[in-house]
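> Mind folding the following:
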Amino acid sequence: MDRIPVTREGFQRFRDELDRLKRVERPAVILEIKEARSHGDLSENAEYHAAREKQGIIEAKIRDIENNLASSEIIDCPPGPKTRVIFGSTVKLEDLDTDEVKTYRIVGPFEADINKGLISVTSPIARALIGKGLDDDIVVEAPGNTKEYEILEIS
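Here you go, the predicted model:
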């Protein structure tokens, strides 16, 4: 099985979330189910069915995180100045069409969250950035359009 890259911070966030789900969420939903059962007939007990559905969601999240952690490989960025974009780099870019400046960090697919500026190493923009240096221009081929950026900063 191929290992999936993950930052040390992302790996720790997954472990913390797994711990929270197992220590807090799972026991809480078990209590909710127990309480709902005490109300009698389960066939028409909306609280019971809602709690069981919630339990299923929690258990699915636990399995998903455990699978992600099992297939992950922590990749650390080397310390010191960054001259090239690598996995884990934070990159400030200028959109050459709009002059808009964006900052992204290149992370593993499991930890990507565009709303937080975390982009997957497998995304079109990250693939275009890897190996490039300061002041390089990149062309990103995405479905439906092509964008050009200049690399302003690498950290």
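> rest of the way, CA atoms for contacts and neighbours
Will do.
> all helices for this protein, in order.
8-20, 26-37, 46-70, 124-129 (DSSP state H).
> Neighbours of Leu93, how many?
Leu93 has 25 neighbouring residues, counting by other CA atoms under 10 Å.
> Looking at the helices of the chain, spot the one closest to Asp137.
Nearest of the helices of the chain to Asp137, taken as CA to CA: helix 124-129 at 9.2 Å.
> mind listing what's buried in the closest one?
Neighbour-count burial for helix 124-129, counted by 16 or more other CA atoms under 10 Å, picks out 125-126, 128-129.
> I'd like the helices of the chain as JSON lines, with distance to Lys102 appended.
What follows is the helices of the chain, written out as JSON lines (distance: least, CA to CA, whole Å):
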{"stretch": "helix 8-20", "distance to Lys102": "21"}
{"stretch": "helix 26-37", "distance to Lys102": "39"}
{"stretch": "helix 46-70", "distance to Lys102": "28"}
{"stretch": "helix 124-129", "distance to Lys102": "12"}
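> before we go on, could you also do this sequence so I can check it against the first one:
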Amino acid sequence: MDLFEAIAKRKSCRSLIKTEIPMGDLEKIVDAGRLAPSGMNRQPFEFIIITDPETISKLSIVQGFIRDASAIIAIVADEKQSKYWLEDVSASAENMLLAITALGYESCWVEGTLLRKEEEAKAILNVPADKRLVIFLPIGKSLVAGSQAIKKSAGEMTYYEKYGQRQRP
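Just a heads-up that it's a prediction; the model follows:
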């Protein structure tokens, strides 16, 4: 699958079924995250690949549906390393979500509920106190055949030269 096809097919999936995911695929996904750009190349992110069913079950305190994930990639950030750590982590997460799609799996960016349960999740994963546990990417196959969300057309969202100008130069 090429990049533009992965972009077009990527969607959030909260209904996962367990499936065998080779460690090589999980490492490819993490490598896509590792290669993301970061401010001043500080790379303030680290990754935890979680495949143990018991650990995944414990982490479902964050969001119930992740219990059904075959694996989770957790993104850990060092906010002292870069003032752009959140943007850097976000670029890394999107790279990984595109890689997940390209490899034929589904996922969902889990952040907001994680922030409310961050300390509990950090304890489960042994994340040091000075690091942030920012994003979970639960990975699996979709339980239901989902359809793509209807997106606005490019013409509804694109201007040329100045805001409001839809006429191409």
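> Once they're superposed, what TM-score comes out?
After superposition, the two chains reach a TM-score (TM-score structural alignment, normalised by the length of structure 1) of 0.25; 69 aligned residues with a CA RMSD of 5.0 Å.
> most packed of the helices of structure 1?
The highest mean neighbour count among the helices of structure 1, using mean count of other CA atoms under 10 Å, belongs to helix 124-129: a mean of 20.
> helices and strands around that one, which ones?
The contact analysis (3 or more CA pairs under 8 Å, 6 or more residues apart in numbering; DSSP states H and E) places helix 124-129 of structure 1 against strand 137-142.
> Just the residues contacting the strand it packs on, thanks.
With contact meaning CA atoms under 8 Å, 6 or more residues apart in numbering, strand 137-142 of structure 1 is reached by 124-125, 128-129, 146-151.
> Next, give me the two most distant ones among those.
Across the contacts of strand 137-142 of structure 1, the longest distance by CA to CA is 16.3 Å; it joins Thr146 and Ile151.
> residue boundaries of the strands in structure 2?
For structure 2, the strands defined by DSSP state E occupy 16-17, 45-50, 71-77, 106-107, 132-142.
> which one of Thr146 and Ile151 of structure 1 has more residues nearby?
Using other CA under 10 Å, the more surrounded residue of Thr146 of structure 1 and Ile151 is Ile151, with 22 against 9.
> From what I see, that one and Lys92 are in contact.
Yes - the criterion here is CA atoms under 8 Å, and Ile151 of structure 1 meets it with Lys92 at 6.1 Å.
> can you list residues touching both of the two?
Residues touching both Ile151 of structure 1 and Lys92 (CA under 8 Å, 6+ apart): there are none.
> List the contacts of Pro124 of structure 1.
Pro124 of structure 1 is in contact with 140-142, counting by CA under 8 Å, 6+ apart.
> Count the neighbours of the nearest residue to Ile50 of structure 2 once chain neighbours are set aside for me.
For Ile50 of structure 2, ignoring the flanking residues on the chain, the nearest one in space by CA to CA, 6 or more residues apart in numbering is Ile72 at 5.1 Å. Around Ile72 of structure 2 there are 24 other residues, counting by other CA under 10 Å.
> where's Ile72 of structure 2 relative to Phe47 of structure 2, distance?
Remark: distance between Ile72 of structure 2 and Phe47 of structure 2 (CA to CA, to the nearest Å) = 10 Å.
> The longest strand along structure 1 vs strand 137-142, what angle?
In structure 1, with assignment by DSSP E, the single longest strand is strand 145-154. Relative orientation of strand 145-154 of structure 1 and strand 137-142, computed by axes from the mean of the first three to the mean of the last three CA atoms, to 10 degrees: 140 degrees.
> List the buried residues for strand 145-154 of structure 1?
Counting neighbours by 16+ other CA under 10 Å, strand 145-154 of structure 1 gives 148-154 as buried.
> Can you name the residues that contact Gln12 of structure 1?
With contact set as CA under 8 Å, 6+ apart, Gln12 of structure 1 has no partners.
> Do a quick rundown of the helices in structure 2.
With DSSP H applied, structure 2 shows helices at 3-9, 23-34, 53-59, 85-102, 112-116, 118-125, 154-157, listed in chain order.
> Single out the most deeply packed of these.
Of all the helices of structure 2, helix 85-102 carries the top mean neighbour count, a mean of 22, counting by mean count of other CA under 10 Å.
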